[in-house]
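**Q** show me the folded form of this:
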Amino acid sequence: MSGDSSVATLLDMGVAALKAAGVENPRAEARLLLAYATGLDKAAQIRDPQTKVTTPQQHRYDGLVSRRAAREPMAYILGHREFYGLEFDVNPAVLIPRPETELIVERGSQLLAGAHQARILDIATGSGCLLVALLTSLPGSSGQGSDVSAPALEIAKANARKHGVDAATEFFLADWAKGIEGPFDLIVSNPPYIPHAEIAHLQPEVALFEPLMALDGGTDGIEPYKAMTPDLMRLSGPTTRILLEIGQGQENVLDAWFAQHGFVVGMHRDHAGIVRVLELCWPVTFDRSLHP
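**A** Sure, this is the predicted structure:
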């Protein structure tokens, strides 16, 4: 593209490039990229579409469009993603937070409502979105996050600082929760649960760009839950609740697995009606209304 192009011209060219690449909602995404490159928000773009864009801004926009056309996730391009009403820094070292994962924060906040100085553990914390969102919802609580990825932990620490809960958090480089001492009032985790053979068939944004270690659940997607079970048992007390995100259709196998280890299992469905979160506890605290 030549310099001094208008907003309208750049927008149309961006839309065409993204549409040709198979990106959903190409116009909305092109507007976001144009705003990021120029500082002109959607309202300004619509109000005066003939505004001229400087050559450096245009070059920046071209680069952003090229990245998105290669199917790099928008969250990685912009460097952030909203989760539970909070903006989280993200990069390719961490899984991009999903709306369905907010169900864990909603349920966890309900369980600990009114609790004083509750202790929370987030296993495989990634961006730290679960732990940070819970701590912002539960003043006075503290939490620990573990991850096997050192770069992911740096992002989690940055997000804790960003939202003012860094003094209430500790992060550990660990395989699941090895070396961490309990008990905790609440344990949460969104582990990798996609069967290995299915990863290549996911959207390019996921399969090509998100960290494999945060996606790959082994042969059947169940292996991470089995691997963390000893830690869940060791770190949970009589009244501890455990909230685990799971993949579609995994609830029956995991219900049986955790029942074999003494847990009673409740289930929570997401907005699509899919069982998305398992709630584990020891029999003394079981709420039968959670089991369909």
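**Q** going by C-alpha atoms from here, please, whenever you check contacts or count neighbours.
**A** Will do.
**Q** you'd agree V265 is in a helix?
**A** No - counting by DSSP: H, G, I helix; E, B strand; the rest coil, V265 is not found in a helix; it is strand.
**Q** give me the neighbour count for it.
**A** As a burial measure, V265 scores 25 neighbours (other C-alpha atoms under 10 Å).
**Q** in space, what's closest to it - neighbours in sequence excluded?
**A** L280 (4.8 Å; C-alpha to C-alpha, 6 or more residues apart in numbering).
**Q** now the second one, please; I'll put the structures next to each other:
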Amino acid sequence: MAESVRAALTRGAAALAETSDTPRLDAELLAAHALGIEREAMLLGRLDDPAPPGLDALFARRAKREPVAYIVGHRDFWTIRLAVGPGVLIPRPDSETLIEAAVAHFGAAGPKRILDLGVGPGTLLLAALAEWPGATGLGIDASEAATSIARGNAERLGLAARAAIRVGDWGVGVDERFDLVLCNPPYVETGAALAPDVAGFEPGSALFAGTDGLDDYRRLAPQIRGLLAPGGLAAVEIGADQADSVIALFAAEGLAGMVRRDLAGRDRAIIVAA
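**A** Predicted coordinates for the structure are as follows:
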């Protein structure tokens, strides 16, 4: 008798227990991907189906620490689904803190113009554009691979007409002011120990920022004032222990920053209002 999805999930979760903090969830996401359906649909009605072919190969990839998002090719963020792959940072739920701060500031009316510095696969920019249908935006990234994936995501989400995405060096050469500036820069100290899932697969250029993790904030702080329109807001992601240092960098440029915490209570963003 063919192995059922239910049995394969039990076996897969056990196999992944040594290499994943969420082995059962990982097994479920991979099985749903192999079936070509959403995880919820699988759990509600397909557990007694035969296990899909190729599932063991997916389990084996995850056992080697490859991120689930790279294996299935996407990650959900805010209200959107983003295609991801090697060469771009995988969106994290913690980064939704920046969108939450923007929603608290602008409400339903929203900003009109949005800038995302370090756009990656389009994470923050496209989430904001999906939130506010009347807005348009610009996303900039130093990575050709990231901007290519971001453009593809904008197309798939029906947002391409409102999202310009280009290669660039933070805000250098941008001569426009924006109502909302979003940024999730690299902020990990060079040489810091990271989980194998991250260190072995995600791009170091999107993670590391010098010996203290602050190199990119030093470049961004002098640029923010010239990028913000009157009444605008900048939301910049930080590491959990970097709030004081980043606030000091902004203060040196005459900008008052406030800390916003994520759902786990960790410092997650510095918010600057024009």
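**Q** superposed, what's their TM-score?
**A** The TM-score (TM-score structural alignment, normalised by the length of structure 2) is 0.91; 270 aligned residues with a C-alpha RMSD of 2.0 Å.
**Q** map the residue nearest to V265 of structure 1 across to structure 2 for me.
**A** Matched by TM-score structural alignment, L280 of structure 1 corresponds to V272 in structure 2.
**Q** likewise L208 of structure 1?
**A** L208 of structure 1 maps onto G200 in structure 2, with residues paired by TM-score structural alignment.
**Q** what's the answer for N190 of structure 1, then?
**A** Using TM-score structural alignment, the partner of N190 of structure 1 in structure 2 is N184.
**Q** show me the contacts for the aligned partner of T101 of structure 1 in structure 2.
**A** Structural alignment (TM-score structural alignment) places T101 of structure 1 against S95 in structure 2. Taking C-alpha atoms under 8 Å, 6 or more residues apart in numbering, we find S95 of structure 2 in contact with 124, 184, 237, 268.
**Q** three-state assignment of the residue nearest to L89 of structure 2 when sequence neighbours are not counted?
**A** Closest residue in space to L89 of structure 2, ignoring its immediate chain neighbours: E202 at 5.9 Å, by C-alpha to C-alpha, 6+ apart. Assigned by three-state DSSP, the conformation of E202 of structure 2 is coil.
**Q** hey, where'd the strands end up in the stretch 151-292 of structure 1?
**A** 169-173, 184-189, 236-245, 264-269, 275-281 (DSSP state E, counting those that start in this stretch).
**Q** distance to T219 of structure 1 added to the ones you listed, as JSON lines?
**A** Output for those, formatted as JSON lines (distance: least, C-alpha to C-alpha, whole Å):
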{"stretch": "strand 169-173", "distance to T219 of structure 1": "25"}
{"stretch": "strand 184-189", "distance to T219 of structure 1": "20"}
{"stretch": "strand 236-245", "distance to T219 of structure 1": "18"}
{"stretch": "strand 264-269", "distance to T219 of structure 1": "23"}
{"stretch": "strand 275-281", "distance to T219 of structure 1": "20"}
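**Q** mind picking the two most distant members of the contacts of S95 of structure 2?
**A** Largest separation among the contacts of S95 of structure 2 by C-alpha to C-alpha: L124 and R268, giving 14.4 Å.
**Q** what's the match for I238 of structure 2 in structure 1?
**A** The alignment partner of I238 of structure 2 in structure 1, by TM-score structural alignment, is I246.
**Q** check R11 of structure 2 too.
**A** So, by TM-score structural alignment, R11 of structure 2 is matched to M13.
**Q** what about its match, how many residues nearby?
**A** Neighbours around M13 of structure 1, by other C-alpha under 10 Å: 16.
**Q** what do you get for the one 10 residues further on?
**A** Using other C-alpha under 10 Å, V23 of structure 1 is surrounded by 17 other residues.
**Q** just the helices in the stretch 1-150 of structure 1 please.
**A** With helices called from DSSP state H, counting those that start in this stretch, the stretch 1-150 of structure 1 shows them at 7-20, 26-38, 42-47, 55-69, 74-78, 102-111, 129-137, 150-162.
**Q** by contact count, what packs against the longest one?
**A** On a contact count with 3 or more C-alpha pairs under 8 Å, 6 or more residues apart in numbering; DSSP states H and E, helix 55-69 of structure 1 meets helix 7-20, helix 26-38, helix 74-78.
**Q** report the aligned residue range of structure 2 for the last one.
**A** So that's helix 74-78 of structure 1. Counting by TM-score structural alignment, helix 74-78 of structure 1 corresponds to 68-72 in structure 2.
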